[in-house]
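build me a model from this:
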Amino acid sequence: MACILDPAQFPGHRQAHHRFPGTTNRPATGPVEDPASREDADVTRSAPQTPPPRPTAADADPLDGIFLRGDVPRIVPVTDPATVPGADVDLLVVPCIAGPSGLSLPDDLPLPRTAVTDLWKTLMETGVTGAAGEVQSVPAPAGVRARQVLAVGLGSTDTGSTAGADGTADPTGRRDRRIRAAAGAASRALRSLPGTALTVLSLLGRYSPTAAVEGHALGAYRYTGLRTAGPAEGGIARLGVLVDGQLAAFARACTVVEAVATARDIVNAPTGSLDPARLAALAAGLAARSGIGAEILDATELGDRRFGGILGAGGGSVHAPRLLRLVHRPEPLAGQDRVPHIALVGAAVTAGSAGAAGVTDLAGSSAAAAAAVAATVAAAELELPVAVTATVPVVELASDAPALRPGSVLRHVDGTTTEISGCDPTTPTDPSDTVRTATSLVLADAVARAVADSPDLLVTVSAVTGSRTLPFGDRTAAVTGSPALRDLLVDLADRAGEDAWAAPLPVESDREIGSEVADLRTAAPDRYLPAFVPAGTPRAHVDVAGPAVNSGAPYGDIPGRASGRPVRTLVALLGSARDYADR
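A predicted model of the protein is given here:
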């Protein structure tokens, strides 16, 4: 688990326990020990903790020891600022600011005034400027029991007091973005320190508990897969985050961390370990632990119900496709007749052993499916007053997939016919066309099934189309769809620290999907899927082909490999469903 919580301390919040069967990499759940209740310290260091032993490749079952192997440090809330100076920890994380006149420190640090002055002088002598992302360790000043201070830069910001720490004074999310990035940079720096596991206390949570917990936990996330040798760098035994009295915000952040980490773990899993049957079964098991109903349709059932798009794209593989449906239906709140119903659709499209028209690298291909599953589970754990249905098709491409032959026509589950164009599985000249076509086909079936439930709004996610990657870069998702819902998603993404941009569809989109021999012709999902959504249903499509996987250097709270996007955006949307429905 990412964060250790006592459910009894947080009414209305259920204990997160998102682990697949057989995994032991994350610390077991247990009650919180509030470090402020100890006489000697805020964060203990008398009994350093190390991650449990990892199974070796020889010991691992195909479903055991592969998933949820990402390591996240144990995080505990610290509620009493008065105990900070006497905290017996290895490092104290302190924010610093690039002010108009140079380096400055927040004016309400819970440290003796003389210690703040001495720390400022030391940082100035060391050359610290407070620039965003800057990290520097220095000896702790007199009056502070910690061995070292880790100064992290917030850049030029107005984060100088605890006013609005609950987020009310940060309407744009800019402060949270800076704190989240600083926490992530600090955690990576702590991970790189040699030696035994460290005990740490961070003061960043005083200015935003949510951003600090997410940044520290997700910035420290480390996926080692089936490496038999342990990581060369050190670790974090325990990380305390000063949250004052905002335990509810801390608890919610822990659940979001677990959701994002779960999505990362699924995407990071070794190629071939998650065929359609295994991925669907794992996701259903994860959902069941949170009280979410699940249904899995195999190839026979897909055929009986005429899911032509899913069978057409994945029917040629030795691993038959699956369609996973997760159904979360909470009771209405007092005074409400019903709860809003949101439909999430995300596909996993992977390459089979045949290479599928030269498609051998589909990094992040399961990101959309992982995000839909993780966000649905988070909604249940947070007990959000929203009904959620996640429809997740999982297919493996193969070079002899019958529906991917140009000119062929298939029939979707709602009776709509589609002419295949723009790909040829026998000639690997442009594998992205094959992937884009397959993604559109399976998502179309999933959307047709999802709208049959008459949701209040529909959000689809794709991660392998690449149709919007070039104009928006590798860190920004493109959002299209109904203007109000599209703009809301972009706003929520910005507040959650996940870059997104509203992308209007060109006027020629309708012409792109026109066909003389069928109802439609294949195109990129953002252009093609709206044809399957009834008029009047708010819809949005999130393309994370760029940010789903970080192939460059880590930044902010994003490590290398899977980013976990757009889980936080989807969770934020689910939490805002009532406000949107009341518009």
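
make it CA atoms for all contacts and neighbour counts henceforth
Noted.

now do the buried residues in stretch 271-278.
For stretch 271-278, the neighbour count (16 or more other CA atoms under 10 Å) marks 274-278 as buried.

what about those, which are in helices?
276-278 (DSSP state H).

test my guess that Val464 contacts Pro547.
No - in this structure Val464 lies outside contact range of Pro547 using CA atoms under 8 Å: 10.7 Å.

the buried residues of stretch 271-278: which two are farthest apart?
Leu274 and Ala277 (7.7 Å; CA to CA).

correct me, but Leu458 touches Pro534?
No - with contact defined as CA under 8 Å, Leu458 does not reach Pro534; the gap is 10.5 Å.

distance of Val413 relative to Tyr207?
50 Å (CA to CA, to the nearest Å).

equivalent analysis for Thr391, please.
38 Å.

quick check: neighbours shared by Leu458 and Pro534?
Val451 (CA atoms under 8 Å, 6 or more residues apart in numbering).

packing partners of the host helix or strand of Leu492?
Assessed by DSSP states H and E, Leu492 sits inside helix 483-496. Packing contacts for helix 483-496, counted by 3 or more CA pairs under 8 Å, 6 or more residues apart in numbering; DSSP states H and E, involve helix 174-192, strand 477-481, strand 500-502, strand 539-543, helix 567-575.

any chance of those in CSV, with distance to Arg527 and mean neighbour count too?
Below are those laid out as CSV (distance: least, CA to CA, whole Å; neighbours: other CA atoms under 10 Å):
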stretch, distance to Arg527, mean neighbour count
helix 174-192, 32, 25
strand 477-481, 9, 26
strand 500-502, 14, 21
strand 539-543, 9, 27
helix 567-575, 21, 24
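
JSON lines for those, including distance to His328?
Below are these laid out as JSON lines (distance: least, CA to CA, whole Å):
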{"stretch": "helix 174-192", "distance to His328": "30"}
{"stretch": "strand 477-481", "distance to His328": "24"}
{"stretch": "strand 500-502", "distance to His328": "27"}
{"stretch": "strand 539-543", "distance to His328": "20"}
{"stretch": "helix 567-575", "distance to His328": "12"}
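
so which of these comes closest to Asp491?
Short answer: strand 500-502, nearest of those by CA to CA, at 8.2 Å.

from the chain's centroid, how far away is the closest one?
17 Å (CA atoms, centre = their mean, to the nearest Å).

now do stretch 483-492
Worked out by CA atoms, centre = their mean, stretch 483-492 lies 18 Å from the chain centre.

how about stretch 220-237?
On CA atoms, centre = their mean, the centre of stretch 220-237 falls 20 Å from the chain's centre.

quick one: end-to-end distance for it.
12 Å.

in that stretch, which residues are buried?
Result for stretch 220-237 [16+ other CA under 10 Å]: buried residues 220-223, 225-226, 234-237.

ok, Ile292 touching His328?
Yes - counting by CA under 8 Å, His328 is a contact partner of Ile292 at 5.2 Å.

mutual contacts of these two, please.
Ala380.

would you map the strands across the stretch 201-350 of the chain?
236-242, 293-297, 322-328, 341-346, 348-351 (DSSP state E, counting those that start in this stretch).

another for comparison:
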Amino acid sequence: MSTPDTLTTLPAQVSPPEFALSALPPHAILGAEVLALPVLPGEGADGVLLGPGADQVAEELGTDLLALLEMCSATGKAGEVTSLPVPLGGEHNKALRWVLLVGVGQQRPLDLRRAGAALARATRDRASVATSIPAVAGADGLEAFVVGAMLGSFGFHWRAGPPEHVPVGRIVLAGLPDADDRNAELRRAVAVGGAGWRARMLATVPSNLKNPHWLAEQARELAGECALDVAVWDEEQLAEQGFGGIAAVGQASATPPRLIRLDYTPDKATRKTPTVVLVGKGITFDTGGLSIKPGEAMVNMKRDMTGGAVVIAVMGALREVGCPVRVVGLVAAAENAVSGNALRPGDVVRHYGGRTSEVTNTDAEGRLVLADALAYAVDKIDPAVLVDVATLTGAMKVALGQNVGGFFANHDGLAAAVSEAGEAAGEPLWRFPLADVYEDKLRSSVADADNAPGGPGAVTAALFLQHFVGDLPWAHLDIASVGDAPADLHEWTTGPTGFGARVLLRWLGDDPLEALA
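Next up, the predicted model:
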């Protein structure tokens, strides 16, 4: 019996908007269906202010835009949108149909990101937009606006017909007098937004298509596009080379596990160029194994490989953000399934390097696969720093809700750098303690550690992983709290978030090892 194509191939997907830079004011961009102008909060009782390009648009349309804003009680709050229909078009641009007045708040990157996302939602299904919003942005504002517009546009469909909505086709960033000098800045912004988009897409793909082999093929394709080296371990190689955690978690599935390695080398690298290793959890579906999850808890488990998706997406964007160090991305990919060959509670797993774990809960599988990849990185790569990212513990969601991610670090400088990167990139993280007072909970009577020692769950999971990183500076991003967005909010769209891609690119695009000095 053959497998239907719909189970093996991904349909044509919606694409993010294209972007262009222009020194012309918005009203002079011919063919734009929508003009979007920035609205700034006024001071005291002064109401609101309109940004660059507004006077020309008001004159061309013969409309008092400030009166419109006053009538609509606009405040200039970031992301607030006031709409003016233009059914007959403009005097010089007959394609014009809407003018949007978009609040930009205090013009911080946070505000510009939210303005971009609001614009994206307000212009779905349109062909083109010209906007002067980035003209009021500071140094990081253009990137924030572009990232917000891209990620606020995200969509995925697998319907028989066309998608319900598509992103606006083209966004012209208008009114920038130095437009010709900002192409590199725009490329970086698109790369960062594109990494978030790719991570979401990979996490959203359903698991009747997505499995470890498929994920490895996505990595191979990316490597070809982005000049990366790639290697993939199959199930036989994993068993032969001692990757006992990955092999054990994936042994019950009809689709065997994989370990994926991607290598990025900067253009001016020398033998002295240091290496950073990123490790991602790639559980392409998590039933919980024999310690099976309740049905409602399984519904979104196609995204339990978000950490792996983030690592793959980040690797593809490193060259555009100018990452100055070597980076190795490792994705430990497996499907945690149920069969007669499933990993059992009470089994003992021998990890890469020899450390053993007693499996008391097969639903604590993520740390088993991450442990192998971390130990391999220490043994074979010897990096300057290690960072792993995973939707690891439900305890993190209990602690933080769904708008903030958690992380642990064994180095204060690294912790500060990760936290600052998260704040700057719009993916906030809260540091948790590696409290060794709970180390005794890891004890097993038959192995080096118990894989599920109980609460505090996020802390004990991090302590479990810490044994596999040696003395290296290490950060562990537990993004289970933010792996899914329950509803559209600013640049977040309902469903898998790809949280972590922007944090890592912000950190890696600067000098990631400066904090370790």
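
care to give me the TM-score?
After superposition, the two chains reach a TM-score of 0.86 (TM-score structural alignment, normalised by the length of structure 2), with 485 aligned residues with a CA RMSD of 2.8 Å.

coming back round to it: out of the buried residues of stretch 220-237 of structure 1, list just those in helices.
Reading helices off these with DSSP H, I get Ala220.

between the buried residues of stretch 220-237 of structure 1, which is closest to Leu150 of structure 1?
Ile236 (13.8 Å).

which residue in structure 2 aligns with the closest one?
Residue correspondence to structure 2 (TM-score structural alignment): Ile236 of structure 1 is matched to Val168.

ok, now how distant is the corresponding residue of structure 1 for Pro16 of structure 2 from Pro559 of structure 1?
Under the alignment (TM-score structural alignment), Pro16 of structure 2 maps onto Val72 of structure 1. Distance, Val72 of structure 1 to Pro559 of structure 1, by CA to CA: 12 Å.

common neighbours of those two, please.
218, 220-222.

in a markdown table: these, plus distance to Leu489 of structure 1.
Shown next, in a markdown table, are the shared contacts of Val72 and Pro559 of structure 1 (distance: CA to CA, whole Å):
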| residue | distance to Leu489 of structure 1 |
| --- | --- |
| Leu218 | 22 |
| Ala220 | 27 |
| Tyr221 | 26 |
| Arg222 | 28 |
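
and the top helix by length along structure 2, which stretch of structure 1?
Longest helix in structure 2 by number of residues (criterion: DSSP H): helix 183-204. Counting by TM-score structural alignment, helix 183-204 of structure 2 pairs with residues 247-268 of structure 1.

if we can go back for a sec, Leu458 and Pro534 of structure 1: who's more crowded?
Per other CA atoms under 10 Å, whichever of Leu458 of structure 1 and Pro534 has more neighbours is Leu458, with 23 against 13.

can you confirm that one is in a strand?
Yes - assessed with DSSP: H, G, I helix; E, B strand; the rest coil, Leu458 of structure 1 lies in a strand.

that one maps to what in structure 2?
Checking TM-score structural alignment: Leu458 of structure 1 goes with Leu386.

then Val345 of structure 1?
So, by TM-score structural alignment, Val345 of structure 1 is matched to Val279.

ok, that match touching Asp388?
Yes - using CA under 8 Å, Val279 of structure 2 is in contact with Asp388, at 4.4 Å.

which residues do the two both contact?
307, 370.

neighbour count: these two, which is higher?
The neighbour comparison of Val279 of structure 2 against Asp388 (other CA under 10 Å) goes to Val279, with 28 against 25.

which part of structure 2 lines up with the strand ranked longest in structure 1?
Selection of the longest strand in structure 1 by residue count, based on DSSP state E, yields strand 387-397. Counting by TM-score structural alignment, strand 387-397 of structure 1 falls onto residues 326-336 of structure 2.

make sure Ala151 of structure 1 is indeed in a helix.
No - Ala151 of structure 1 is assigned strand when assessed by three-state DSSP, not a helix.

my read: it touches Ala140, true?
No - applying CA under 8 Å, one finds Ala151 of structure 1 not in contact with Ala140, separated by 10.5 Å.

when these two are compared, which one has more neighbours?
Taking other CA under 10 Å, Ala151 of structure 1 and Ala140 do not tie; Ala151 has more neighbours (25 against 20).

ok, that one - contacts?
Contacts of Ala151 of structure 1 by CA under 8 Å, 6+ apart are 93-96, 134-138.

next one: Val349 of structure 2
244-245, 248, 356-359.

what's the match for it in structure 1?
With TM-score structural alignment as the criterion, Val349 of structure 2 matches Leu410.

helix, strand, or coil at its match?
Strictly by three-state DSSP, Leu410 of structure 1 counts as strand.

swap in the one 5 residues further on?
Each residue gets one of three states, and Gly415 of structure 1 gets coil by three-state DSSP.

skipping its backbone neighbours, what lies nearest the equivalent of Pro257 of structure 2 over in structure 1 in space?
Structural correspondence for Pro257 of structure 2 with respect to structure 1 (TM-score structural alignment): Pro321. Sequence neighbours aside, Val395 is the residue nearest to Pro321 of structure 1 in space, at 4.6 Å (criterion: CA to CA, 6 or more residues apart in numbering).

the one you found contacts Leu324, doesn't it?
No - using CA under 8 Å, Val395 of structure 1 makes no contact with Leu324, being 11.1 Å away.

any idea how far Arg322 of structure 1 is from the residue nearest to Pro321 of structure 1?
Taking CA to CA, one finds Val395 of structure 1 at 7 Å from Arg322 of structure 1.

ok, now Leu226 of structure 1?
Taken as CA to CA, the span from Leu226 of structure 1 to Arg322 of structure 1 is 27 Å.

equivalent analysis for Val435 of structure 1, please.
17 Å.

ok, back up a step: contacting residues around the residue nearest to Pro321 of structure 1?
275-276, 310, 313-314, 320-322, 348-350.

just the residues you listed now: which is nearest Ile179 of structure 1?
Of the contacts of Val395 of structure 1, the one sitting nearest to Ile179 of structure 1 (CA to CA) turns out to be Ala348, at 32.6 Å.

pretty sure that closest one is touching Pro393, no?
Yes - in this structure, Ala348 of structure 1 is within contact of Pro393 by CA under 8 Å, at 6.4 Å.

so what sits against both of these two?
Joint contacts of Ala348 of structure 1 and Pro393 (CA under 8 Å, 6+ apart) are Ala369.

stretch 462-478 of structure 1: which residues count as buried?
Neighbour count says stretch 462-478 of structure 1 has 462-469, 472, 474-478 buried, by 16+ other CA under 10 Å.

as JSON lines, those residues with distance to Val241 of structure 1 and secondary structure would be great.
Converted to JSON lines, those look like this (distance: CA to CA, whole Å; DSSP: H, G, I helix; E, B strand; the rest coil):
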{"residue": "Ser462", "distance to Val241 of structure 1": "35", "secondary structure": "strand"}
{"residue": "Ala463", "distance to Val241 of structure 1": "33", "secondary structure": "coil"}
{"residue": "Val464", "distance to Val241 of structure 1": "37", "secondary structure": "coil"}
{"residue": "Thr465", "distance to Val241 of structure 1": "39", "secondary structure": "coil"}
{"residue": "Gly466", "distance to Val241 of structure 1": "38", "secondary structure": "coil"}
{"residue": "Ser467", "distance to Val241 of structure 1": "40", "secondary structure": "coil"}
{"residue": "Arg468", "distance to Val241 of structure 1": "38", "secondary structure": "coil"}
{"residue": "Thr469", "distance to Val241 of structure 1": "36", "secondary structure": "helix"}
{"residue": "Phe472", "distance to Val241 of structure 1": "34", "secondary structure": "helix"}
{"residue": "Asp474", "distance to Val241 of structure 1": "31", "secondary structure": "coil"}
{"residue": "Arg475", "distance to Val241 of structure 1": "28", "secondary structure": "coil"}
{"residue": "Thr476", "distance to Val241 of structure 1": "29", "secondary structure": "coil"}
{"residue": "Ala477", "distance to Val241 of structure 1": "30", "secondary structure": "strand"}
{"residue": "Ala478", "distance to Val241 of structure 1": "33", "secondary structure": "strand"}
